[in-house]
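Novice: coordinates only, no sequence provided:
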């Protein structure tokens, strides 16, 4: 096997491992929304109360996302990614054992906190371990893994619920995440951002541009490119988030659409979005 083949195999192994964790970041966000009509009846709560679950998770992610990014820079990405994926998976698994709406709310907040690890850790690992000439493909595959998770989640949750029940379905997908965390731990050297494919890449990135030192910390976060990117993703999230979370509930409540058919509509939308 040539050096080029070895490098390619290593790169795509890293991409596969990192993207598998990112898959669950998105999948777990849509574990419950496809089942909202069932949860509304079981817990006797409103759709607004069910929406609060996602609000709590999103707030936890938003508050802790930036601090976790700084923590990744300080101590490295591997253990943060492993801990986050394991905590996320266990929180989702625990939802299947609860009988209280408020317990689910707390667990969703824990899941939201755990969700903060993926993007800062994943991109740190990809930048450190993947050859520069494959970084574009690495980022594309990483993004696709999240989008396809959104497309798979509605059909998977409805199918598993029909096969067993919603609690068993949630426990099952939670345990798959735990198993994935174990696989990542067994391949720990491939998900370390300390050293990697091109040791000089970071040094090249740190070289001053135009004679000016690179921005860091709060200055970097408040820079125009970062703020523009923030606004871009903010409006994308506002435009598509409601469809992901409440389209199934709306179709069932307003048009009396069967649950499986309503989730089929959502799956089609999300599959198209991931294409």
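Specialist: Perfect, thanks for sending it. Quick caveat: nothing in here was measured; it's all calculated off a predicted structure.
Novice: drop to CA atoms for contacts and neighbour counts, all remaining ones
Specialist: OK.
Novice: contacts only, for residue 84.
Specialist: By CA atoms under 8 Å, 6 or more residues apart in numbering, the contact set of residue 84 is 114-118.
Novice: so it sits in a helix?
Specialist: Yes. Assessed with DSSP: H, G, I helix; E, B strand; the rest coil, residue 84 lies in a helix.
Novice: now the helices for the stretch 101-250 of the chain?
Specialist: 101-114, 118-129, 135-163, 166-186, 201-206, 217-221, 224-255 (DSSP state H, counting those that start in this stretch).
Novice: which residues does residue 189 contact?
Specialist: Residue 189 neighbours (CA under 8 Å, 6+ apart): none.
Novice: give the buried residues for stretch 152-163.
Specialist: For stretch 152-163, burial by neighbour count (16 or more other CA atoms under 10 Å) applies to 152-158, 160-161.
Novice: residue 85 is in contact with residue 181, correct?
Specialist: Yes. Counting by CA atoms under 8 Å, residue 181 touches residue 85, with 6.1 Å between them.
Novice: which residues are in contact with both of those two?
Specialist: Taking CA under 8 Å, 6+ apart as the contact rule, residue 181 and residue 85 both touch residue 21.
Novice: so between those two, which is more surrounded?
Specialist: In terms of neighbours (other CA atoms under 10 Å), residue 85 is the more surrounded of residue 181 and residue 85; the figures are 28 against 23.
Novice: ok, structure two:
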């Protein structure tokens, strides 16, 4: 890790500021995505709704989030990255505050829609800022710090909301108000700090992208679709992200069920294994960033998901001892994080400087579709075919992700250019 320490020591103040602001935004945006799971029962009782209705509200957020990925990518690539980041935090935080004050379930749904509208902007605004603020030799490490912060964002809400509720006189509404208020404050800080201390070459899109803004909305949409279809490498990464996300959310959604019902472990031990997978995954993100800056992204991507497949198939076998199964569960849910900086650096390498936001939006759409597909797909499979078949299928998806990324990197040159068009 000496190379990592050396890279950190040589980071400029501007680079450190951008990484810090963007990573802080990543923490908040990921917190917004998982506010409901720790208190689903409480919300159901307070608003007199079913878990299915709360699932609908979460689905509204995911739908809006997916729909607005590409518009935010366009905004970041052609208008103003600072504006995109400010809108992301401002609108998402407003959604959290709406839910905190919601008098009825309809307002909860409206708040979730606002959260989706805000959160949609975090990847399209984050990655162009990171890409232009960091030299190519350390860019994967910057992406890994960003990913580490996102993992922390997933881990914070259960602890924070539980702690606030435990205080006399406070409820989940107070916890949501606190989180939303912090998000608004961070949004203001990001806008002010970027404008005062970060050069225009980092916070503003490249001039060649600006030339497209005079066209009509229809022609811009057509041009955007044409440019996406003309980038098979980015589309390939989007498909890989979809399959890989399906794998990881399949594991994290149902591994507790597997450990309790399949291996006979207690619920506390199974949940501890799930929590540990997030913590270990955060560490693997940093390791993956260091490895990706030292080696090519392709082998990191392939090796990471081969390991995922190995541990998932071990779980699916139902023959490993229960405690060994818990260890396999931790690794199955975390080792895929090694691939995140490699995926992001490959996407950056395949991008022209004027389309980074749009390209990361395409990849994020793939991630979100995978998130949406995994729960109903594997849940139905568990009900109809059992845990062994289901996790065997998850392992098969992991192998498919290896095949997809192997096919992709075989046609991409070491510098990230598409070998079929170079």
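Specialist: Alright, I've got the coordinates. As the structure is a computational prediction, the values presented were derived from the model and not from experiment.
Novice: TM-score for this pair?
Specialist: Once superposed, the chains reach a TM-score of 0.79 (TM-score structural alignment, normalised by the length of the first structure), with 252 aligned residues with a CA RMSD of 3.4 Å.
Novice: rewinding a little: what is the nearest of the buried residues of stretch 152-163 of the first structure to residue 199 of the first structure?
Specialist: Nearest to residue 199 of the first structure out of those is residue 152 (CA to CA; 37.0 Å).
Novice: quick one: map the closest one onto the second structure.
Specialist: The alignment partner of residue 152 of the first structure in the second structure, by TM-score structural alignment, is residue 156.
Novice: distance of the nearest residue in space to its match that is not next to it in sequence relative to residue 180 of the second structure?
Specialist: Of all residues not flanking residue 156 of the second structure in the chain, residue 31 sits nearest, at 6.8 Å (CA to CA, 6 or more residues apart in numbering). Taking CA to CA, to the nearest Å as the measure, residue 31 of the second structure falls 10 Å from residue 180 of the second structure.
Novice: try residue 343 of the second structure
Specialist: Applying CA to CA to residue 343 of the second structure and residue 180 of the second structure gives a distance of 31 Å.
Novice: can you tell me what part of the second structure stretch 27-47 of the first structure aligns to?
Specialist: Counting by TM-score structural alignment, stretch 27-47 of the first structure lines up with residues 31-51 of the second structure.
Novice: so what's the gap between that stretch and the chain middle?
Specialist: Offset of stretch 31-51 of the second structure from its chain centre (CA atoms, centre = their mean, to the nearest Å): 21 Å.
Novice: try stretch 279-290 of the second structure
Specialist: Using CA atoms, centre = their mean, the offset of stretch 279-290 of the second structure from its chain centre is 14 Å.
Novice: closest to residue 33 of the first structure among the contacts of residue 84 of the first structure?
Specialist: If you rank those by distance to residue 33 of the first structure using CA to CA, residue 115 comes first, at 16.9 Å.
Novice: quick one: map the closest one onto the second structure.
Specialist: Under TM-score structural alignment, residue 115 of the first structure pairs with residue 119 in the second structure.
Novice: you'd agree that match is up against residue 89?
Specialist: Yes. Taking contacts as CA under 8 Å, residue 119 of the second structure lies within contact range of residue 89: 7.3 Å.
Novice: any residues in contact with both of these two?
Specialist: Common neighbours of residue 119 of the second structure and residue 89 (CA under 8 Å, 6+ apart) are residue 29.
Novice: so stretch 68-80 of the second structure matches what in the first structure?
Specialist: With TM-score structural alignment as the criterion, stretch 68-80 of the second structure aligns to 64-76.
Novice: actually, stretch 174-194 of the second structure.
Specialist: By TM-score structural alignment, stretch 174-194 of the second structure lines up with residues 168-188 in the first structure.
Novice: which ones are touching residue 269 of the first structure?
Specialist: residue 151.
Novice: residue 89 of the first structure matches what in the second structure?
Specialist: Aligned partner of residue 89 of the first structure by TM-score structural alignment: residue 93.
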